[in-house]
Structure formats: C-alpha cells, structure tokens
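In: Here is my input, please return the structure:
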Amino acid sequence: MTRPLAVDSVSALRAQIRDWRRDGLRVALVPTMGALHDGHISLVRIAQERADRCVVSIFVNPTQFAPSEDLDKYPRQLGLDLDLLGAAKADLAFTPAVSEMYPAGFATRISVGGPSVGLESDFRPSFFDGVATVVAKLILQTNPDVAIFGEKDYQQLCVVRQLCRDLDLPVEIIGAPTIRDAHGLAMSSRNAYLDEGELAVARQFNTILRDTAASLAAGADQQAAMAEASRLLIAAGFRSVDYVEARDSHTLAPWRRDREGRVLAAAWLGKTRLIDNVDVPSA
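Out: This is a model prediction of the structure:
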C-alpha cells in the first residue's frame, strides 16, 4: 500500500494543485482534524466520484477550541491516518503545523451569523468563528472545485454553506450522509473516549432522536417532544443534555411544519460530549 503524497506547506500544496490544473483535472477537498474513521473515508469516496484528484487536510484547528475543551487530548494519529488514506487511494494529504496556518502576527477571524446562531454557539461561543476562519483558509489554499462535509456536523455544514455564499467562494459544498456503526451510533473521532459501558449508552442516542422526529412528523407538540427526548436521554444514562431542538433543515431557524425539518442534539456522556441529528420524516 502506498501512502498519498503528504505536504505540510501552503506553497507545496498550491504547487501540486497547479500541476493538476495544467492537466485540466478537477480537485476535491475533504477537510478533517485527523483521527480518521469510516465516516471520513466515505467523504473521500464521494470526493473521488466528483473530482479527478482528492486532497484531504489533516489539521487540529486550535481556534475552534475553547480553553476548557479537549484540544490537548484530541486524538492524533497521523501515521495511521496516512495509511488509511493510502488504502482509500486519496491523492494528497495536507498536514500543516499550527504555525503554517496561523503564522506569527495572524490577526484575522471570520464571523458567520445566520445558521451559526444558537445550538452549538450557545455552549461553544467561539466555535464557528474558528471553523469559518480555517475553512475559508483551506478553500483559498486549495481552490477546489468541490468540498465535502459530513452531515453529522449538520450546523457546521450549514455555516460553511453560508460562508461560501456570502463570500462568493467559488466552490461547491457537498453534504455527505452520516456514517453509523451497526447500532446506529454516528462515527466520530471522540467516540474513542468512550468505554464499553458508555458506548452501549451512546448507541441509544440516535434511536431516541429518530423516535422524536417521528413523533413530530405525526403531529406531536414540539416543546413536549423536545422535553421528552431530553428525559429519555438522561434515563438512558447521559449525564446531561445541552439541547434537543427541531430546526429548519436549510436555515436552522425554528422549525415549522410546512418546512423540511431536522432534530439536532448535543449531550454529555461522562466526560465526552456527543452530537447527532436526524431529519424529520415527511408527513
């Protein structure tokens, strides 16, 4: 198995992409923070369907972590990640250091409104500014035709789409379906934090959300359905629930029954914070 070409500087990244462009090739970008799993590899597969060359960035972005969050212990496994990308036949891995992405004197941040308001922002106020800034940089550095983001981070996907519309970034953003294990648990790098007992609890997360979405589709009162979902998560063994909310699938405004809907949730299991979301079935 051959690992993909790996570069850690913007100049080397752009040089390789210039060569591909001279040959008339389409380029796809898959931004990641590493600790790759089957969910990430599914994004690579979609990228390969939509473009001739696939670039995967691996960068644990410090600007989207609050001081109290898990930046230092976030799983890092670059060697294994490169092996996985080699098996998936990705073309290039971009693995910059923090100093490459945020050199001395860096002083610019992007702030996105609209879909960033509420949900994650209520608990991680600086998160989406950090996401928007690093995603804008990666798109400008790579200049891809398409970029692939997973629907598991649904609010993030909506924020990235808003970012690219508002700043006229010439890239197509593709949302990829959430990849789940055999029990329905969404693949996540943070699942590595969970022990076997916690995994058994975590695998109830999606079931509760799907039941909640089904009840909304059947006409249940929204507030009552959200409260019941929170109660069921606590009863299942989650330590606390940050939110369970029904939102418009496109704008993330509060959901109305005449619009496509999404139920989004975040909950704590021990010391690990998990997020998930499901669509509200059509009536």
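In: From here on, just use CA atoms for contacts and neighbour counts.
Out: OK.
In: show me where the protein has strands.
Out: Using DSSP state E, the strands found in the chain span residues 5-7, 27-32, 53-58, 92-94, 146-150, 172-176, 240-248, 261-269, 272-279.
In: Nearest to Ala66 among those strands would be which one?
Out: strand 272-279 (13.7 Å; C-alpha to C-alpha).
In: Following up with a second sequence; could you model it the same way so I can compare the two?
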Amino acid sequence: MNTVHSIKEVRNEIKKWRKEGLTVGLVTTMGFLHEGHESLIKRASEENDRVVVSIFVNPTQFGPNEDLEAYPRDIKRDETVCEKAGANLIFNPDPSEMYYDDASTTVNVAGLTEGLCGAKRPVHFGGVCLVVSKFFNIVTPDRAYFGEKDAQQLAVIKRMVRDLNFDIEIVGCPIVRESDGLARSSRNIYLSNEERKAALILNKSLNLAKQSLNEGERDANKVKDIIIEKLNSESLAKVDYVEIVDSSNLKPAFNINKPVLVAIAVYIGKTRLIDNFTFKM
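Out: You can find the predicted model right below:
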C-alpha cells in the first residue's frame, strides 16, 4: 500500500490500473479512521480490484465557528487501518494541492441541503459536494462508498452524481455501532467518560421511535415527541434537531405512508453527534 500527496501521483497510479483492466473503488474520509470507515474500505476491497482512500480534512465544509483546527488527525494510525482493511492507495493531500488560491467554482445541490444538518451548517454541503466531485474527477472510480450514518450526505452525493452524470455507482453502507449501540464517529474521541455514557441516549431514543413505528404509529409528530422526551431525560444532552423526512426528497413527513428517514442531531456537552434510521413500509 502506498500513501501519496499529489494529484499527479494518484492519476499515474490509476492509469496503470486502467491499462490492466482493473476496477477501482473509492472511500472518501477526513481521517482519524474508525471501524465504520474500516467497514467501507473492506466492502470496497471485496467489490473492486483496487481501492483508493482519500484522507483529507476538507476546509471548505467547515463553518467559521466549527472545529477545523481541532478535528483529530493521525495519519500513521490511518495507514495501519487502511492496509489492514485492504486499501491499495491513500491520497493525503494538503489543502494547497486541492484548492487554488483564486478558485471560483462551487457545487451546490439545491433542495436536499436546506434541512437537517444543512439548516445549521449552511456552507457544509457545498464544501462536501465540491471536494467529493474533485475526488471523483481525480480518481475516476467505478464505485464510491459512503456510510449511512451521514444519511443526508449520502442522499446529496447520489443526487449530485445523477445530475452531473458521473459514471460512478454510489454504494451506501450500514451504520457501524459500538457494542452498546453508539454509532461510530471520529468525534466520539471528544467525549469524556461521563459524556460517553450520556451519548447512548441517541440510540435509545431512536429505538423507542422504531418500536412505536413497528407497533403502527403513523403520526410523525407523535414519533418525534417520543424521541424528544427520551433525549430530554438526559441532562447532558441538548437537542439540535429531531426530524422525520421523506427518504426520497428529505422533505418533512407528517403522515407516515412511505419510507422515511428518522434523523437526530444532539449535543453531548460540546460535541455534536448524529444518528438515524430508515423506516420502510
């Protein structure tokens, strides 16, 4: 496995693989890899001849008061995870390699980005779409793999690929959880021991909602109330949002008569965590 830092190096490697008729999978990450990322890389290695993992803390998707500088980084650890999971190439560029000082091009997916996380993070998905589209152009993968924990991001990427006619299959992969139910996240490292225990409230609240839906509740507001009541029972939890939206367009759902995404964002102390599940009729 190789780690490279320039676009030219990536393209040279891809050209060699293409001459051999090999398929290429891509996993885009911001590093500090956990078991969730590892599962994406493993799946990509099972379904493709070669796998590229990008490790890049992308500045364009962070707002002015967000944790760009504090975001955890450990490239040596990441290299170990990638090699173990079956990656063949790591692309770890500097921001100056990815962005020109006078860059003026943006990529925006309207409609899917205004709600959920996009409501409080107005620059986030524009940054995600820009950097992912650049990785797609640099790597030209056959398939790209994204976790379902970032459900809105997955929906946005799928729409961008459709609208811009990228010849890439987008593969969504299930949420990977700790043994106690907490969704794996690079931001979990920010949690103190007490906050780590408190964070279990996210999955517990979603499980109550799932139970209610399985028992026949179809009023979205009543299901949301169940989640909010459970979240409010934890003193360290502060609700950012609780939403139930149509899975296809991410518009708010009221009477649940088609597949919906049940999504939450919660602050545990200063750490913002997200979780979700999809309910299919």
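In: Mind checking the TM-score on these two?
Out: TM-score for the superposed chains, counting by TM-score structural alignment, normalised by the length of structure 2: 0.96, backed by 279 aligned residues with a C-alpha RMSD of 1.3 Å.
In: I'd like the strands of structure 1 as a markdown table, with distance to Pro67 of structure 1 and mean neighbour count appended.
Out: As requested, those are exported to a markdown table (distance: least, C-alpha to C-alpha, whole Å; neighbours: other C-alpha atoms under 10 Å):
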| stretch | distance to Pro67 of structure 1 | mean neighbour count |
| --- | --- | --- |
| strand 5-7 | 29 | 17 |
| strand 27-32 | 21 | 24 |
| strand 53-58 | 21 | 25 |
| strand 92-94 | 26 | 24 |
| strand 146-150 | 25 | 23 |
| strand 172-176 | 29 | 18 |
| strand 240-248 | 19 | 21 |
| strand 261-269 | 18 | 22 |
| strand 272-279 | 15 | 20 |
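In: Would you mind putting those into a markdown table with distance to Asn206 of structure 1 alongside?
Out: Shown next, in a markdown table, are the strands of structure 1 (distance: least, C-alpha to C-alpha, whole Å):
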| stretch | distance to Asn206 of structure 1 |
| --- | --- |
| strand 5-7 | 36 |
| strand 27-32 | 23 |
| strand 53-58 | 27 |
| strand 92-94 | 32 |
| strand 146-150 | 16 |
| strand 172-176 | 17 |
| strand 240-248 | 12 |
| strand 261-269 | 10 |
| strand 272-279 | 7 |
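In: closest one to Arg161 of structure 1 among these?
Out: Of all the strands of structure 1, strand 172-176 comes closest under C-alpha to C-alpha, at 6.4 Å.
In: Tell me what angle that closest one forms with strand 146-150.
Out: Between strand 172-176 of structure 1 and strand 146-150, the angle comes out at 30 degrees (axes from the mean of the first three to the mean of the last three C-alpha atoms, to 10 degrees).
In: What span of structure 2 is strand 172-176 of structure 1 aligned with?
Out: Counting by TM-score structural alignment, strand 172-176 of structure 1 falls onto residues 169-173 of structure 2.
In: What of stretch 29-43 of structure 1?
Out: Counting by TM-score structural alignment, stretch 29-43 of structure 1 corresponds to 26-40 in structure 2.
In: mind listing what the residue lying closest to Asp276 of structure 1 once chain neighbours are set aside touches?
Out: Sequence neighbours aside, Ala265 is the residue nearest to Asp276 of structure 1 in space, at 5.6 Å (criterion: C-alpha to C-alpha, 6 or more residues apart in numbering). Counting by C-alpha atoms under 8 Å, 6 or more residues apart in numbering, Ala265 of structure 1 touches 209, 241-245, 275-277.
In: Mind doing that once more with 7 Å?
Out: 243-245, 275-277 (C-alpha atoms under 7 Å, 6 or more residues apart in numbering).
In: Alignment lookup: it to structure 2.
Out: Match for Ala265 of structure 1 (TM-score structural alignment): Ile264.
In: Next one: Glu46 of structure 2 relative to Val24 of structure 2, how far apart?
Out: 11 Å (C-alpha to C-alpha, to the nearest Å).
In: Give me the distance from stretch 143-160 of structure 1 to the chain's centre.
Out: 7 Å (C-alpha atoms, centre = their mean, to the nearest Å).
In: what's that stretch aligned against in structure 2?
Out: The aligned range for stretch 143-160 of structure 1 is 140-157, by TM-score structural alignment.
In: Check the gap between the nearest residue to His40 of structure 1 once chain neighbours are set aside and Pro96 of structure 1 for me.
Out: Nearest non-adjacent residue to His40 of structure 1, counting by C-alpha to C-alpha, 6+ apart: Thr32, 7.6 Å away. Separation of Thr32 of structure 1 from Pro96 of structure 1 (C-alpha to C-alpha): 12 Å.
In: do Arg22 of structure 1 as well
Out: Distance, Arg22 of structure 1 to Pro96 of structure 1, using C-alpha to C-alpha: 24 Å.
In: okay, those two: which has more neighbours?
Out: Pro96 (19 against 8; other C-alpha atoms under 10 Å).
In: Give me the contacts around stretch 235-251 of structure 2.
Out: For stretch 235-251 of structure 2, using C-alpha under 7 Å, 6+ apart, the contacting residues are 112, 198, 220, 224, 231, 252-253, 259-269.
In: er, stretch 102-115 of structure 2 actually
Out: With C-alpha under 7 Å, 6+ apart as the criterion, stretch 102-115 of structure 2 contacts 125-126, 129-130, 156, 160, 249-250.
In: Thr63 of structure 1: which of the contacts of Ala265 of structure 1 is nearest?
Out: Using C-alpha to C-alpha as the measure, the one of these that approaches Thr63 of structure 1 most closely is Ile275, at 19.6 Å.
In: neighbours of Val10 of structure 2, just the number please.
Out: 18.
In: any idea what it aligns with in structure 1?
Out: Val10 of structure 2 maps onto Leu13 in structure 1, with residues paired by TM-score structural alignment.
In: Grab the nearest non-local neighbour of its match.
Out: In space, Leu13 of structure 1 is closest to Val7, 6.3 Å off (C-alpha to C-alpha, 6+ apart).
In: How about Ala186 of structure 1?
Out: Distances taken as C-alpha to C-alpha, 6+ apart place Arg180 nearest to Ala186 of structure 1, at 4.3 Å, with adjacent residues excluded.
In: wait, doesn't that neighbour sit right on Met187?
Out: Yes: using C-alpha atoms under 7 Å, Arg180 of structure 1 is in contact with Met187, at 5.4 Å.
In: neighbour count winner among those two?
Out: Met187 (19 against 16).
In: Trace Ile228 of structure 2 over to structure 1, please.
Out: Match for Ile228 of structure 2 (TM-score structural alignment): Ser230.
In: What number of residues are in the vicinity of that match?
Out: 24.
In: quick one: the match of strand 172-176 of structure 1 to structure 1 mean distance?
Out: With mean C-alpha distance after the TM-score superposition for structure 1, stretch 169-173 of structure 2 departs from structure 1 by a mean of 0.3 Å once superposed.
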